[in-house]
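**Q** The sequence isn't on hand, but the structure is:
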C-alpha cells in the first residue's frame, strides 16, 4: 500500500490528531457562518437598492407610455379633423368645374338682401350667413357658383359641427369678395365688431394671416404642394370672441385657389390630452419659437416647473415616439405633433415620484430590515442548534472511521480511490490489488484503464455506473469486470471512486443466449425465405394451369366436363389465394413488403368490397350493410390495394362464421370534430363469436380459434394474422370485441391523412374519327418454354390480339427489327439473353415500345430491377385474361370503352355488339341450358344444375357480362347450400336479364333466342 495515503484515514505517520482536525474544522465553519451572514445582509441591501431603482425606472417608463398614449390620441383627434377638411376640399376641387349655378331664386334673394343673406337650413342644423360685395361690375349672378357651393357645404358643415365638436366653420373666396359662415352670426354685429364696411374689409381683418398672401405665386405653390389642411396657432374667434384652434385649407382648380376653408375648434380638443393630475408636473404645447400655446397645471402651482422644463429641454426630437431626458432633477418628455409644427412637452420631478411611490419605498425598506433581522436570528439559532451538536457528533464519527476503513479493505468487490486526473492510487483494497497484480504485464495498469472509463465531457454525469471492462490475465484468460466510477472531492482534490465486480460468468451466459437468439432469428429468416421461394416456384406451373383452365372455360364442353372444370378452377383459385396470403405474410416477416402512398377514394373502396361480397351474403340470406361517415375526406393517401385486402379478409371471415343475421361494415372518423383524426374501420357480425381464450391466439399465424374451426369452416388461419401485420405496416392497429354466440366486432384504426385537393383538370380534347376505332394490337411474346409461349398466344387470341413468338432475346430482337409491334411480353429468366438484357437492348436502340415482364417473383427488388431495365410493368403469375387485357389496353392506350373497328370487332367480344358467330350459339346455348336447369330443378338433379350454372357463368364471363356471371356464382353457392327454392327464384330473375343482355348486344338483323 502506498506510504503517502491520506493521513486522515490513519495511513502513515501524522503529527495532527483527528480530534485537532475536527476542532479546526469547527472554527472554520463558525467563521464561515458569520461571514456568510454579513455577506447576505449586504446582498439584501443591494437587492433592495436594485428593486427601488427598478421601481423608479418602471414609473418613468409608465409616464413615458402614458405620454405616448396621450400623444397618439391627440394625433387621432387632429387626423380625423384634418381628414374631414381634406375630404370637403377634395370633393369641391373635383366638382368645382362642373358645379351647377345656385337656383335663380337663391341668386335673386342674395341680390335682394344686397349680398347679406342668411341661408335657411334644416331645423336640426344651424343656418349659414352669406356675405358678398355686390356692385355693377360684380352683380349677384357672378356669385352664383359660390352660392351653389354654400348651399351644398351648409348641410355638410352643420353635420361636422355636431360630430366633430366644430365651433364654427367658414369659407371665403381668395379675392376676399365672398364669405360663408356656419353658424350664422348677426351680420351687422359682425361688421361693427371688426370696424368693416365691406366683405373685403371684413376678410382682411379675420382671414388667417398665417396662410400668407394668396396672390403670391410662391405662397400658392407652397399650399398646393402640401396638399393637406394646416393647423394654425390658437387665436380669438372673429365670430364668438372665444379662443379657438383653427384648421385651414385652400382648394385649387387649374393650379389656382378658388376657396379657403377655415374650421374653428374649441381649444379643449388638445388641452384635454395634457396631464394635470399629479403633484409637481407640467404639460404644455410649444411652438417653434418656444412660446407656450396651450398648457395645464397640476393640483399645486407649477409655474416654476414649467419655466425649468422650457429652459432645460433640448430642441432635438425623436422621429417616432417621445424623447426622454433627465437634467438637474427634472424628467422631460418631448414629441412633435404631426402636421401642426408644435411640440408636446411634459415634465415631472423627483417630488412627483416621491408622492406616488413613497409608501411603496417605505414598505420595501421595512421588509428588507425585517429580512436581515430574520437572517441573523436564523444564523444564531443554526450555530447553537446545528454546529455545536455537529461538532460533538464529529468526535464520534472519528471513532468509527477505523471500523469503516477495515470494512473497505475486506469487501469482496474491488475498490480504489484515484486522484483525478493523474490516476495516482490513493486507496485500494485487497481485491483491487490482486486484480492489478494478476493482469497481463504488457497491458496498461488497471488504475489507468479505470481512469480512461470516466467521461470528462461537459455535461457528463458524475456517476457512471454499469461500465464493462475486460481484463486479460497473465494466464491468458479474460475476466469481465462491471465497473462504477464516481467523481467526488477528497481533502480538496478531485478523485474518482472506482468499484468493480467480476461478471465473467454472467457475460458467458449472455453470449450463449445471444448465439441462441441469433440462431433462432436465422431459422425464422430461413423459414420466411423458404416460404417466399416455394410460393415463387409454385406460381410458374400454376400460371400454366390457371391460364389453360380459363381458356378451357371458353371452349364448348359437356355438362360433366363443365362441372369437373369448375371444381378444378375453384381449387386452383383457392390455392392461389393461399399462396398469396403465405407470400404476403412471408414478405412482411422478412421486411420486404413496401406500401404505396397514393390518392384514393376510401368510401368508394369500401363500396367496391361490399359489392364483391353481396352475392355471397345473399346466398347465405345475410343482410350485408355498409355505413360511410359523411365527415370522411373525398380522398385519402395510402395503399388502396392493401386496404382492400384487409377489408376482404375481415368481411370474408364475418360472412363465413355467420349463418343468420347480418354483417355490417362501418367507416368513420375516430373524432368527427378533427379532420386529421384517424380512420376507424369496423366489421361486425352476428356469428358464432369467440371466448376470451380463443381471442388471445386469434392473430397468431396458422392458428384458429380451436381445432373444430378448420374442420367446420376450412381456412389456413392466416387471414387475421395478415390483417394485423398489414394494419401495423400502415401505422395502425386492430382490436376485437366478441362473445360466444353473440357475434364479433373487429375495429381497425388507421392514420390515413386526407389528400390535398387537385387542381381542376383541363377538358379532354374531342375525339376524332381515328380515335374511336383503334386496330387490334400486335404483340411480340418472348419465352424460352414453348408451352408458356403457346399459352400466352392463346390468351391473346381469346382477347382479340395478334402475336409473334420468340424463343429467346436474340430472336426477339430480330423479329422486332423486321415487323412493327405494339407491345412486348417477355419472360424474365431465360438462357442466353434474359428479359432484363432484352429490355436494355431495346431501350438502347431508342425504342419506346411498352414492355411487360412475366415473373413469379413478387419481391420488391424484382420490381426495382424491372424499372431500372426500362420495363414498364411486371405481371405476377398466374396471369388471367382480365388482367392481361387491362394491361395491354392501358399500355397501348386503347380505351376499354371505345367502339372497336371492323377488324377488331370480329375478335373482341368483351363489349358492344357480338359477332353473329358468337351471338347465335350463345343465344341457343342460353335457351337449351335454361330448359335443362328447369328440368333439373323439377327432378332435384344437383349435378345437372351445377353443370348448367357453370356453363352459363363461363359463357357470360367470356363476353364480359360481369353482373350475370356474378349472379351465376351466387346461384352456385345456393346449390352448394342445398337451397333449391331460393335458387329457383334467383333463376327466374336471371333468365330475363340474360335474354335482355343478349338482345342488347345482338348483331343487326338478329334477335336473342
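**A** Received, thanks. Here the structure is a predicted model, which is why all the values come from computation and not from measurement.
**Q** going forward, measure contacts between C-alpha atoms and count neighbours the same way
**A** Noted.
**Q** which helices and strands sit right next to the helix or strand hosting residue 361?
**A** Applying DSSP states H and E as the criterion places residue 361 in helix 350-382. In terms of contacts (3 or more CA pairs under 8 Å, 6 or more residues apart in numbering; DSSP states H and E), helix 350-382 is packed against helix 18-95.
**Q** Could you check the angle the helix it packs on makes with helix 350-382?
**A** Counting by axes from the mean of the first three to the mean of the last three CA atoms, to 10 degrees, helix 18-95 lies at 160 degrees to helix 350-382.
**Q** Go through the very next helix or strand once past helix 18-95 and flag the buried ones.
**A** As assigned by DSSP H and E, the chain's next helix or strand after helix 18-95 is helix 104-112. For helix 104-112, the neighbour count (16 or more other CA atoms under 10 Å) marks 106-107, 109-111 as buried.
**Q** let's bring in a second one:
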C-alpha cells in the first residue's frame, strides 16, 4: 500500500506547482522592482546634486553662505519626500552651510585624513542613500583660483523608506495574486477528483466484492475516456472469472473424487513403506551387529596367533624358523588387513572415519610401505622402484597411516596383477604455495592391464575386474573403493589409465603441509665427501634412479649394468641382484672376490626372499647385504662404517629388566588371549593375576588390591562392563584404573566403553608398544582424578605438568618407539650447549640467547617435554618483545632446572 491516497496526490500535484512557480516569480519580480526603484532614486539624486554642486561654486568661492543656504534650502523643500538633508563643506572639510540641522553631521562629512572627492560618490547606509559631489572652481569668477580646482564638496542624504514602502506594496500584491492562483488550482483539483476519484472508488469496491466471491456484480453508467475502457475491462474480467469459477468447481469436484481414491492407495503404500523401513533398519542393525561380532570373533583368535608369533620371534631361532614365523605373522596381518578393510568401508559409508594431521618423515613413511610389500613382489620376481622428487622436504604434516594405506592398496594391486617386469612408484611436487605442497603419486606396472568394460566398475564396492568363479586373483573388492574414499577425504583426486596386456598406471594427488622441524636424525653427508661408489644394476631405469638418489649425498657415482673386468679403485662396490634372475651363491661370491680387487668394501642388494643367500654371503666374508628396494639411509650408514656384523643365529631379544613394581589383573575368557596378555604383562610388571571370567575377576577384586586391571568386554555370564561396575563397588579397588580390552573395532565403541565407566581402551590384537604406552600413562597420570593405589601411580598437582610425557612423545613419533627414544636422546645431548650459554648470560656476559632458545624450542616439539616447550615459548616471546637477559632471569633459572629434571628422568625411557 502507498502512504498517500489518490486524493492527496492529485491535490499535491495540482496545487504544489502553482504555489512553487508563484513564489519563485513573485520573489524574482519583487527583487527586480526593489533594485529598479533604488536605482531610480540614485539617478534622481544624481540629477539633483550635480547642478547644486555647480551652482554652489560661486557662493563657496565668495564665502556667501546666505546664497548657498537659499539654494540648497529651496532644493530641499522641492524634493523633501526624498531628501533628508543637504550640506556643503569647504576644502578644509569644514561645514560651510546645511539645509537643516542634522544630528550626525560627521556621517555626511568625509572622514579625517581622506582626500576630497574628485567625482560623484554614492554610498548606502542602512535606510539612507548618501551622495557626495565635488565643487570645482570655474575660471573667471575668482582670479585666485585655478580652473577645475576642487574648492569643497556637497553631501546629500536621501531617504529609502519610500522605496521600501513600494517594495512592501509589491509583496502584498504578489501574495494576493499567489493566493488567488492557489485557490483557482484547488478548484480545478477538486473538479478533477470528482471526475476521477469517484469512478475509481466505485471500481475498487466492486473488485473487493469480486474478491469476496460476488462474481455477479457489474459497474454501471458512462465514465470519461480511459476510465470507461477500464470499466469495460473489469466487467469483462468479472464475467470471465464467473465462467472460470464454474469450471473450476466442476474440476474440484472431479479432483476430490480422484484424490479420495489416491489417498486410499497412498495409505496402503505408506503401510507397506513403514514395514519396509522397519525391515531396512533391522537389516542395518543386523549388519552393524554382524560387523561387530565378526570383528570380535576374528580378532580374538588373531590376537593369540599374532601375539605368540611375536613372542616366539623374541627367542633365539634359526633363519628358517624366523622365516616361517615371519610368514605366519605376515599371513595373520593380511587377514587382519581384510578385517580392517571391511571395517574401514563401514566407517566410510557412515562418514565417521577421522583423519589425523601430524608431522612425519615423508621418505621414511614411503620406504616403510616398500619394505612391507617387497617380499610379495620379490616372490614373483618383480622389481620395486621408488623415486621421490628431491624438491619435496623431508618433513610434512598429514595422515601418514592413511597415505600408507592408499599406497599399500595400489602397490599391492599392481603386484597382484603383474607376473613379470617391474612396478615403479614416483612422487612429484606439482606445486608449492607457501607451506602448502601439492604432490602427485604415480604407480606404474607392467601387468595384465584392465579392459574398458572392467574399468567402468573398478571403483565399485564388492566388484572386481575378474569376478568369475575361475578367477586367479583373490580379494574382497573393497581396496580401491576405500582408497578412492580416503584420497577424496584427504582433499585429493585419484584416477588411472590402462590398456589390456600393457600394464596400468594409477595416480592420485594430495595436499600436505611443509614443516621444518626435525623428525629423524639427518644424514651426515659431509662424512661421505670424497667417497666413490660403483653401482652395478642391470635395469637401466633402476640404475638411473639409484644414481640420482645417492648423488644427493655427495658421493661420486659410476653406474654400470655388469661388473667390469677392470676398474679404477673405488670406496665401495654396490651389486644389485635382479629378483627375477638370482645367480647362484658361488657366482655372487666370485663377483665379490673380483670386486675386492679394486674396492675395500663390497655390498650386495638382494631381494627380500633371499634370506638364506644373504647369510651364505655374509659367512663367506662379504661386508654387508641390504634388502631391496634399497634404503639410502642404511647404505649411507654402512659407508660411514656404522654397520654391525650380524650373527647367523640372532641372539634372543632382551626382555624388560626394569619391571614396574605393580600388580595387574588380566581378565579374559579366551585361554589363548589370557595366556598372551599374561606373557606380555610379565615382561613389564612384577606381579600379574589372571581371571577367566567377569565373576572370577570381581571375586579377586574384593580380596586383593590391584594397581591396574585389563578387562575383556565380551564374556559369558558377566560381561566386562558389568564386572567393572561391580569392582568399583569394592573398597579395595574403588579407584583402580580399568582398561577395556576388546576385539570390537566399530566406530563409537571407545566412546561407549568410556561412558560406561572404563578408564581406557585397548583393541585386539594387542600391540606391545601401545600396551607400554597404556602402562606408562596410568603410572604417570595427567590428572588428579585417580587416587594412587601404589607409590608408582602418582597424581600431579593442579597446574603442574610432567617433565617427560612419554605417551605424548610416542604420539608425536607416530607410535615408533625407536624414533621417540632417538628424539629424546638428541634433545638431552643439546642441553650442554644451552646450559653453557645460559650460565654465561646469567653471569653477566652479553650473549644473545634468542637463537639458541628458538632452536631448543624446535627440538622440544617432538620429544614429549611439554613443560620445557612451554618455557621455551615464553622465553622466545619475551625476547621478541625486546626483553634483555636480566628481565627473564627467573625464567632462565627455571629453564635450567627443567633441563636438569629431564636429564635425570630420561634414563627411565631410554
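**A** Yep, it's here. Values in this document were obtained by computation on a predicted structure and should not be read as measured data.
**Q** TM value for the aligned chains?
**A** Overlay of the two chains. TM-score (TM-score structural alignment, normalised by the length of the second structure): 0.39; 438 aligned residues with a CA RMSD of 5.6 Å.
**Q** Quick one: name whatever helix or strand follows the helix holding residue 361 of the first structure.
**A** Next in sequence after helix 350-382 of the first structure, counting helices and strands by DSSP H and E, comes helix 388-410.
**Q** Does anything pack onto that next one? Which helices or strands?
**A** Here helix 388-410 of the first structure touches helix 18-95, going by 3+ CA pairs under 8 Å, 6+ apart.
**Q** Now do the helix it packs on against helix 388-410, angle only.
**A** Helix 18-95 of the first structure runs at 110 degrees relative to helix 388-410, counting by the same axes, to 10 degrees.
**Q** which residues touch residue 97 of the second structure?
**A** Going by CA atoms under 8 Å, 6 or more residues apart in numbering, residue 97 of the second structure touches 65, 68-69, 87-89.
**Q** If you count neighbours, what's buried in the helix holding residue 361 of the first structure?
**A** Within helix 350-382 of the first structure, the residues that count as buried by 16+ other CA under 10 Å are 351-353, 361, 368, 372, 375-376, 379.
**Q** for stretch 47-55 of the first structure, same thing?
**A** Across stretch 47-55 of the first structure, burial judged by 16+ other CA under 10 Å covers 48, 52, 55.
**Q** ok, and what's touching that stretch?
**A** Residues contacting stretch 47-55 of the first structure (CA under 8 Å, 6+ apart): 361, 364-365, 368.
**Q** and of those, the nearest to residue 550 of the first structure?
**A** Among these, residue 364 lies closest to residue 550 of the first structure (CA to CA), at 98.7 Å.
**Q** What sits closest to the closest one if chain neighbours are left out?
**A** Distances taken as CA to CA, 6 or more residues apart in numbering place residue 48 nearest to residue 364 of the first structure, at 7.1 Å, with adjacent residues excluded.
**Q** do the same with residue 632 of the second structure
**A** Spatially, and ignoring its direct neighbours in sequence, residue 632 of the second structure is nearest to residue 550 (7.0 Å; CA to CA, 6+ apart).
**Q** Wait, the one you found touches residue 558, no?
**A** No - applying CA atoms under 8 Å as the test, residue 550 of the second structure and residue 558 come out as separate, 10.6 Å apart.
**Q** Looking at those two, which has the bigger crowd around it?
**A** Neighbours around residue 550 of the second structure and residue 558, counted as other CA atoms under 10 Å, are more numerous at residue 550. The numbers are 18 against 15.
**Q** In a helix, the more buried one, correct?
**A** Yes - looking at residue 550 of the second structure with DSSP: H, G, I helix; E, B strand; the rest coil, it is inside a helix.
**Q** For residue 540 of the second structure, see how far away it is.
**A** Separation of residue 550 of the second structure from residue 540 of the second structure (CA to CA, to the nearest Å): 15 Å.
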